[in-house]
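**Student:** Show me the folded form of this:
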Amino acid sequence: MLYAVFMSRPLPSFPESQEPFEAHQLLEFGPAPDEPGLRADAARNRARLLEAAARLIAEHGVAGVTMEAVAAAAEVGKGTVFRRFGDRTGLLMALLDHSAKQLQADFLGGPPPLGPGAPPLERLRAFGVAVLYRSAEQLDLHLAAQPEATRRYSHPATGSLRTHVTMLLRQIVPGADCDLLSHTLLASLDPALIHHLTRQCGMPMERLETGWLDLVARVTRTERAG
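**Tutor:** Next comes the predicted model:
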């Protein structure tokens, strides 16, 4: 299942007229910031390594992903993996980036209510549900790849989600501090929190989904009333 999630379709291009705010703000992360303009052969090698890593996760879980195991699965030297991703955390973050691009493609150009064509409040609800279940499916990977706080909040994938939520909030509650509100809403979708609630507290995913929808309703209703 994880293999299908990670190695799904590539991120498509969308007309700027479709989602002008998001198109300018979100379609910025492809290769990692330290990998500008990969050559075609290097891009193919990178995709091959990510495919091997995703296959290892599907077969053995995140614990089965080591630089040595990925090199062996991709039939390359271990040094190639280190040169491409730096370390194991860099490799795991690259896998999460691939999944984040799929989610971004879905909310920029997929069918409503997650994608364009539905009212912004419906899209915000659908966005949280999509992130919630995707994070739950990839909890072990998220926790293994969790960078320190400064990198975590400045990471392009995190920024793309925050930009999308901010854009929707500006349409729902104009005049509110939507930048700050987006941080508040996304905090409830943090993978570490989902791990704690589902695996340590035994909460069912349906309860978390209901909680997200209730939080969105309360935030937007309160701001409208104010």
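**Student:** hey, let's count contacts and neighbours off CA atoms from now on
**Tutor:** Will do.
**Student:** So for the protein, which residue is the most central one in space?
**Tutor:** Taking C-alpha atoms, centre = their mean as the criterion, Ala100 is the residue nearest the geometric centre of the chain, at 3.3 Å.
**Student:** any idea how far that residue lies from Glu209?
**Tutor:** 20 Å (C-alpha to C-alpha, to the nearest Å).
**Student:** now swap in Gln138 and tell me
**Tutor:** Taking C-alpha to C-alpha, one finds Gln138 at 16 Å from Glu209.
**Student:** Same question for Gln171.
**Tutor:** Distance, Gln171 to Glu209, by C-alpha to C-alpha: 22 Å.
**Student:** Same check on Thr66?
**Tutor:** Thr66 is 33 Å from Glu209, by C-alpha to C-alpha.
**Student:** With Tyr3 instead?
**Tutor:** Distance from Tyr3 to Glu209, by C-alpha to C-alpha: 24 Å.
**Student:** thinking Leu2 is in contact with Ala54, fair?
**Tutor:** Yes: between Leu2 and Ala54 there is a contact at 7.0 Å, judged by C-alpha atoms under 8 Å.
**Student:** Counting neighbours, go ahead and name the busier of those two.
**Tutor:** Counted by other C-alpha atoms under 10 Å, Leu2 and Ala54 do not tie: Ala54 has more neighbours, with 25 against 17.
**Student:** next up, for comparison:
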Amino acid sequence: MTTAAPPPGEDRPPVLGRPAERADASRNRAKILAAAEDLVRSRGMAALTMNEVAAAGVGVGTVYRRFGDHAGLVEAMMDDRERRLQRAMSAGPPPLGPGAPAPERIRAFLHAYADVLDTYGPLMAAVEATMPTPRRYRTGPYAVHHEHLAALITEARPGADAFYLADALLAPLAAGLFTHQRQHDGMSSRRIKAGLDDLLRGFGLDRPSRR
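**Tutor:** Okay, here's the model as predicted:
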């Protein structure tokens, strides 16, 4: 079975881009986002406030001028994290980036995205819940992730329905499900990653193809 293409008219977006900005503005933005991420990593999303981020030395006025409010800061953090993930996928070191066998790259991506969800899962789940189904699955980051996985699946298992299997691998990484498993079912990130590895074995995507 060959890889099915999406229906006509459904665009596949490129890796997300951001308009160019002044060097000093770019440095301030990077400093604020780094401080915010360090705060979340050490104390969790509940500790993320504009004042706490400003305490890193950028000034609360700068934070508000750059991001507007708490929601704008959180959106920028998730956007920045997604851009870094996409850069790692396209040009970073293997196995997440080019240079490793396709099965290793698939596994590396799934694990890396699980790490993203471990930090931002609850917020991403809230965003997912507001998105219409067609938009959620065929635009934005999901479409980029799907295209990436489909290409690697085609390389690992020529003839497989890579378009379907990419959706099947992304399904367990829906933010709502991931957050439920972590917060309500008590699953560790390690357990979820082990389950993803089991899926790869079940789909025959844990080893290079024999041509």
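**Student:** Settle it for me: which of Gln171 and Glu209 of structure 1 has more neighbours?
**Tutor:** The neighbour comparison of Gln171 of structure 1 against Glu209 (other C-alpha under 10 Å) goes to Glu209, with 18 against 13.
**Student:** Counterpart of Ala151 of structure 2 over in structure 1?
**Tutor:** Using TM-score structural alignment, the partner of Ala151 of structure 2 in structure 1 is Met167.
**Student:** mind listing what its match touches?
**Tutor:** Going by C-alpha atoms under 8 Å, 6 or more residues apart in numbering, Met167 of structure 1 touches Phe21, Glu22.
**Student:** What distance do you get for it to Phe6 of structure 1?
**Tutor:** Distance, Met167 of structure 1 to Phe6 of structure 1, by C-alpha to C-alpha: 26 Å.
**Student:** By how much does the host helix or strand of the match of Ala151 of structure 2 deviate from structure 2 on average?
**Tutor:** Applying DSSP states H and E as the criterion places Met167 of structure 1 in helix 156-172. Per the superposition on structure 2, helix 156-172 of structure 1 and its aligned residues are separated by 2.2 Å on average (mean C-alpha distance after the TM-score superposition for structure 1).
**Student:** Buried residues of that helix, list them for me.
**Tutor:** Neighbour-count burial for helix 156-172 of structure 1, counted by 16 or more other C-alpha atoms under 10 Å, picks out 156-157, 159-169, 172.
**Student:** Please apply the same query to stretch 96-113 of structure 1.
**Tutor:** Quick answer for stretch 96-113 of structure 1 (16+ other C-alpha under 10 Å): 96-109, 112-113.
**Student:** What residue in structure 2 is paired with the residue nearest to the centre of structure 1?
**Tutor:** Looks like Ala100 of structure 1 aligns to Glu82 there (TM-score structural alignment).
**Student:** Verify the stated contact: that match with Val144.
**Tutor:** No: using C-alpha under 8 Å, Glu82 of structure 2 is not in contact with Val144, being 10.3 Å away.
**Student:** Structure 2: helices as residue ranges?
**Tutor:** Using DSSP state H, the helices assigned to structure 2 run over residues 23-43, 50-54, 60-67, 70-91, 102-130, 133-138, 140-156, 162-170, 175-183, 189-202.
**Student:** want to try JSON lines for these, with distance to Pro13 of structure 2 as columns?
**Tutor:** Below are those laid out as JSON lines (distance: least, C-alpha to C-alpha, whole Å):
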{"stretch": "helix 23-43", "distance to Pro13 of structure 2": "24"}
{"stretch": "helix 50-54", "distance to Pro13 of structure 2": "32"}
{"stretch": "helix 60-67", "distance to Pro13 of structure 2": "25"}
{"stretch": "helix 70-91", "distance to Pro13 of structure 2": "12"}
{"stretch": "helix 102-130", "distance to Pro13 of structure 2": "18"}
{"stretch": "helix 133-138", "distance to Pro13 of structure 2": "9"}
{"stretch": "helix 140-156", "distance to Pro13 of structure 2": "7"}
{"stretch": "helix 162-170", "distance to Pro13 of structure 2": "16"}
{"stretch": "helix 175-183", "distance to Pro13 of structure 2": "21"}
{"stretch": "helix 189-202", "distance to Pro13 of structure 2": "26"}
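**Student:** Surely Leu132 of structure 1 is in contact with Ala192?
**Tutor:** No: counting by C-alpha under 8 Å, Leu132 of structure 1 does not reach Ala192; the two are 11.5 Å apart.
**Student:** The two: which is more packed in?
**Tutor:** Between Leu132 of structure 1 and Ala192, Leu132 has the larger neighbour count (other C-alpha under 10 Å), namely 21 against 17.
**Student:** what residue of structure 2 takes the place of that one?
**Tutor:** Leu132 of structure 1 maps onto Ala114 in structure 2, by TM-score structural alignment.
**Student:** Ser189 is in contact with that match, correct?
**Tutor:** Yes: using C-alpha under 8 Å, Ala114 of structure 2 is in contact with Ser189, at 7.4 Å.
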